[in-house]
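Asks: can't give you the sequence, but here's the structure:
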């Protein structure tokens, strides 16, 4: 680029030098030689009536030089500016094409100065823009193909609730396969089930069941608002969940049946064997061993009863009866059932929950913390007020959980213990959500697990 710049400067310098030298030569020719000599020769040899010398002086010579130099200057200026003017017009056309989205414009010129370098850079830019435009078009086509053929009904509406985009599933769901573009979506929803209309108008995510085509369909609705090209838009996704929920329901029932079958076999097989042994002892008249047989049968029956009662308590969880909880008495009562260390200070503000249910949750969590292999003094309980919520945190120094176990630990009937029912954490989640709160599990950075129980403070969430 520097070499090209020097070349153009040298050309301009040479042209200016030619203009200056031409002006000097014209002035000399008019005032010194050869014009005065020609006039003298015409007067003497040809006897023409011409003056003996030029009729003008120095100033006249300068004026005549300027008059003769002007056409030459215009011609030289044209030679300098002509390629620049052509290039500027070409660039103007290219910018207009780029503004209209046409990147096929290129400039055909073969120059070896900085103008040629500029032209080559412009053509390379056009080539890059064309490639990017082509790749963008291919990605848009791929995205449109994926969105159009997804089973999730997708509707994009503008600020006036007009449909800006709708895929095939949305057209079949709301308009019998016809286009939705430009229609008022609230008017389209008038023909939809009432539950679907209410969920769509709420502006929030929802899981709902509606009567459609003679059967019940379950939908998951996701709604997001954002700005597209500087204007507000709303994206709504209607996903049919009936088949997926049915598969999950069948899988859950299979897990339940496996767990129940396992526990029943573990209890009924010994009971059957002991009953047979007791009958044989009674037939022989050996009554001394019968009390032990009956005691074992009773112990297995009690275990089976406790197992069934645990499932029944999960299925028939009573509605929480929250009251104001004083921490001193609550923690003292909890300490009678399990060992833990209170970490940090106890909030002055009382809690607001069903003491019996939350106590059962904490007993299970603290028991799990001890069974994780954590040192006894590593199991802690911490209380904190976070905004309008109360956070009860049970932590340990065990090995923690893998990502797979963390993702499924709160599901009913999921357990990594050989004798576990998979109901402890699921029941804790059920109780937390019944209070309007939630439960969260996380591994601690310095080792161990942290289970956080978030409950609202006061009636109605504080």
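Replies: Sure thing, it's come through. Quick caveat, the model's predicted, so the values are computed rather than measured.

Asks: drop to CA atoms for contacts and neighbour counts, all remaining ones
Replies: OK.

Asks: ok, residue 114 - contacts?
Replies: Residues in contact with residue 114 (CA atoms under 8 Å, 6 or more residues apart in numbering) are 1, 3, 4, 5, 7, 8.

Asks: residue 233 should be in a helix, yeah?
Replies: No: assessed with DSSP: H, G, I helix; E, B strand; the rest coil, residue 233 is strand; it does not lie in a helix.

Asks: might one say that it is in contact with residue 157?
Replies: Yes: Residue 233 lies in contact with residue 157 (CA atoms under 8 Å); the separation is 5.6 Å.

Asks: please list all residues in contact with residue 200.
Replies: Taking CA under 8 Å, 6+ apart, we find residue 200 in contact with 221, 236.

Asks: show me what counts as buried in the helix or strand hosting it.
Replies: Assigned by DSSP states H and E, residue 200 belongs to helix 194-202. Within helix 194-202, the residues that qualify as buried are 196, 199, 200, counting by 16 or more other CA atoms under 10 Å.

Asks: list just the nearest of the residues you listed to residue 78.
Replies: Nearest to residue 78 out of those is residue 200 (CA to CA; 69.6 Å).

Asks: distance of the closest one relative to residue 318?
Replies: 32 Å (CA to CA, to the nearest Å).

Asks: with residue 68 instead?
Replies: As judged by CA to CA, residue 68 and residue 318 stand 112 Å apart.

Asks: neighbour count: those two, which is higher?
Replies: Taking neighbours as other CA atoms under 10 Å, residue 68 and residue 318 compare with residue 68 leading, 15 against 11.

Asks: tell me which element that one is part of?
Replies: Take DSSP H and E as the rule and residue 68 turns out to sit in helix 58-99.

Asks: list the buried residues for the following helix or strand past that helix?
Replies: Later in the chain than helix 58-99, the nearest helix or strand by DSSP H and E is helix 114-149. For helix 114-149, the neighbour count (16+ other CA under 10 Å) marks 114-117, 119-120, 122-123, 126-127, 129-130, 147-148 as buried.

Asks: one more to weigh against that first structure:
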């Protein structure tokens, strides 16, 4: 049966009052005419009984409060292993039950947190990426807060790095690492020379930890991966070139044999046609090789002011298109020859897409610090698979295509610090966007 604290203490007070009244009536009966003596004897008997009774009821509650204080202190110290028990079925039992449930939740959370920390530490320690956590401070006082196994192996032959100054570590490491850190930002750098040359990628980020600024340095060894990619690229290049050479040389061999046979028979009337076909295939092969050479030998852009009116006029003399909107009044700081080559590739692709010639458009806009150059057509557009691979070198959907036009345009855009985007247009066709820095 559940008895609340109010009911229990009300019953206690009522019992004490009943006992006091009973004692008072009894004394009044035995001591008639002496009310003060009866009252004094009554108080002398009731007060000790009341004190003992109340103390017996309050003492367990006080002990419970002390236990609660102790468990709260333990919780503050991170120890959630305690639980309490209260034998009565009252409000204090509800409090203890809630307290024990809180402890259970905190224990579960602590256990899950420890498991996640163990998992994270295992992953961080076993990742091949070298990780250094450095406390942000003046350059000479920057200390290493954390280093995983890969960082220890790479920079200190497996020794612990925590607590060491970053400048002392850099003094013993490759000078290329120090130069990469001084440059700031992310990027690749090369350490070693000749056969010992190694390529690394440095990534860095800043964040606050315990109220202090920290920097996380990530060093990834890319030599083996880059070499594998290089081999795959060379295989692809050789495969594409071999395919194109075979497509050109096999007909040439056949035509040369046919011409020699006709000469031997004295039937020379077909020789002009055979020689014209040989010349056409030779010119195609020459164009193919020159396309690869231009892609492989793209120089660093030589930036100079370029007036848009004259640039677009020169472009229009080589390929047909329509200008949409007004050209920017401010000249662009670009390499005119390279930008012209990129836009010629895009405009020729637009004409080859099946678009009506009048629907090939060029739009140039300046948006704050960016140049947005767009080429539009109303051709067949691109499927999702083609959009994904269109900018990859050597990828082409044309039977006689080299797959270098869009790749060369992307190379030129990225060399200028920009990028290229492809998207299908509503109503059909393709939009190719070059985004370049305005200055």
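Replies: All right, it came through fine. Keep in mind it's a predicted model, so treat the numbers as computed, not measured.

Asks: need the TM-score from the superposition.
Replies: Comparison of the two superposed chains (TM-score structural alignment, normalised by the length of structure 2) gives a TM-score of 0.89, and 433 aligned residues with a CA RMSD of 2.8 Å.

Asks: need the contact list for residue 373 of structure 1.
Replies: With CA under 8 Å, 6+ apart, residue 373 of structure 1 has these contacts: 397, 398, 399.

Asks: what subset of these is buried?
Replies: 397, 398.

Asks: make CSV from the contacts of residue 373 of structure 1 and add secondary structure to it.
Replies: Output for the contacts of residue 373 of structure 1, formatted as CSV (three-state DSSP):
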residue, secondary structure
397, coil
398, coil
399, coil
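
Asks: which strands or helices does the lengthiest strand in structure 2 pack on?
Replies: Using DSSP state E, we find that the single longest strand of structure 2 is strand 198-209. Judged by 3 or more CA pairs under 8 Å, 6 or more residues apart in numbering; DSSP states H and E, the packing partners of strand 198-209 of structure 2 are strand 187-191, strand 212-221, helix 223-265.

Asks: kindly reformat the ones you listed as JSON lines containing mean neighbour count and distance to residue 77 of structure 2.
Replies: Putting those into JSON lines (neighbours: other CA atoms under 10 Å; distance: least, CA to CA, whole Å) gives the following:
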{"stretch": "strand 187-191", "mean neighbour count": "15", "distance to residue 77 of structure 2": "44"}
{"stretch": "strand 212-221", "mean neighbour count": "18", "distance to residue 77 of structure 2": "23"}
{"stretch": "helix 223-265", "mean neighbour count": "14", "distance to residue 77 of structure 2": "48"}
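
Asks: returning to what we had before: now flag whichever of the contacts of residue 373 of structure 1 is closest to residue 292 of structure 1.
Replies: Proximity of these to residue 292 of structure 1 (CA to CA) peaks at residue 398, which lies at 39.2 Å.

Asks: who's in contact with the closest one?
Replies: 369, 372, 373, 374, 375, 447, 448, 449.

Asks: for PyMOL, what selects the buried ones among those residues?
Replies: The PyMOL selection below is limited to those of these classed as buried (16+ other CA under 10 Å):
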select buried, resi 369+372+374+448+449
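
Asks: quick revisit: how big is the offset of the helix holding residue 200 of structure 1 relative to structure 2?
Replies: Its matched residues in structure 2 lie on average 1.7 Å from helix 194-202 of structure 1 after superposition (mean CA distance after the TM-score superposition for structure 1).

Asks: start and end residues in structure 2 for that helix, please.
Replies: Mapped onto structure 2 using TM-score structural alignment, helix 194-202 of structure 1 spans residues 175-183.

Asks: just the element for the aligned partner of residue 440 of structure 1 in structure 2, please.
Replies: Aligning on TM-score structural alignment places residue 440 of structure 1 opposite residue 420 in structure 2. Applying DSSP H and E as the criterion places residue 420 of structure 2 in strand 419-424.

Asks: touching that strand from outside, list them.
Replies: 381-382, 387, 409-410, 413, 430-436.

Asks: do that again at 10 Å, thanks
Replies: 372-384, 387-388, 390-391, 406-407, 409-414, 429-437 (CA atoms under 10 Å, 6 or more residues apart in numbering).

Asks: just the ones of those in helices?
Replies: Counting by DSSP state H, the part of the contacts of strand 419-424 of structure 2 found in helices is 384, 387, 388, 406, 407, 409, 410, 411, 412, 413, 414.

Asks: any idea which element the closest residue to residue 147 of structure 2 other than its chain neighbours lies in?
Replies: In space, and not counting its chain neighbours, residue 147 of structure 2 is closest to residue 132: 4.7 Å by CA to CA, 6 or more residues apart in numbering. Using DSSP H and E, residue 132 of structure 2 maps to strand 130-135.

Asks: residue range for that strand in structure 1?
Replies: Under TM-score structural alignment, the alignment places strand 130-135 of structure 2 onto residues 153-158 of structure 1.

Asks: go on, stretch 201-209 of structure 2?
Replies: Against structure 1, stretch 201-209 of structure 2 falls on residues 220-228 (TM-score structural alignment).

Asks: that stretch vs structure 2, average offset?
Replies: Averaged over the aligned pairs, stretch 220-228 of structure 1 sits 1.0 Å from structure 2 after superposition, using mean CA distance after the TM-score superposition for structure 1.

Asks: what residues of that stretch count as buried?
Replies: 220, 221, 222, 223.

Asks: including distance to residue 37 of structure 1, could those residues go into TSV?
Replies: Listed next are these as TSV, based on distance: CA to CA, whole Å:
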residue	distance to residue 37 of structure 1
220	107
221	104
222	101
223	99
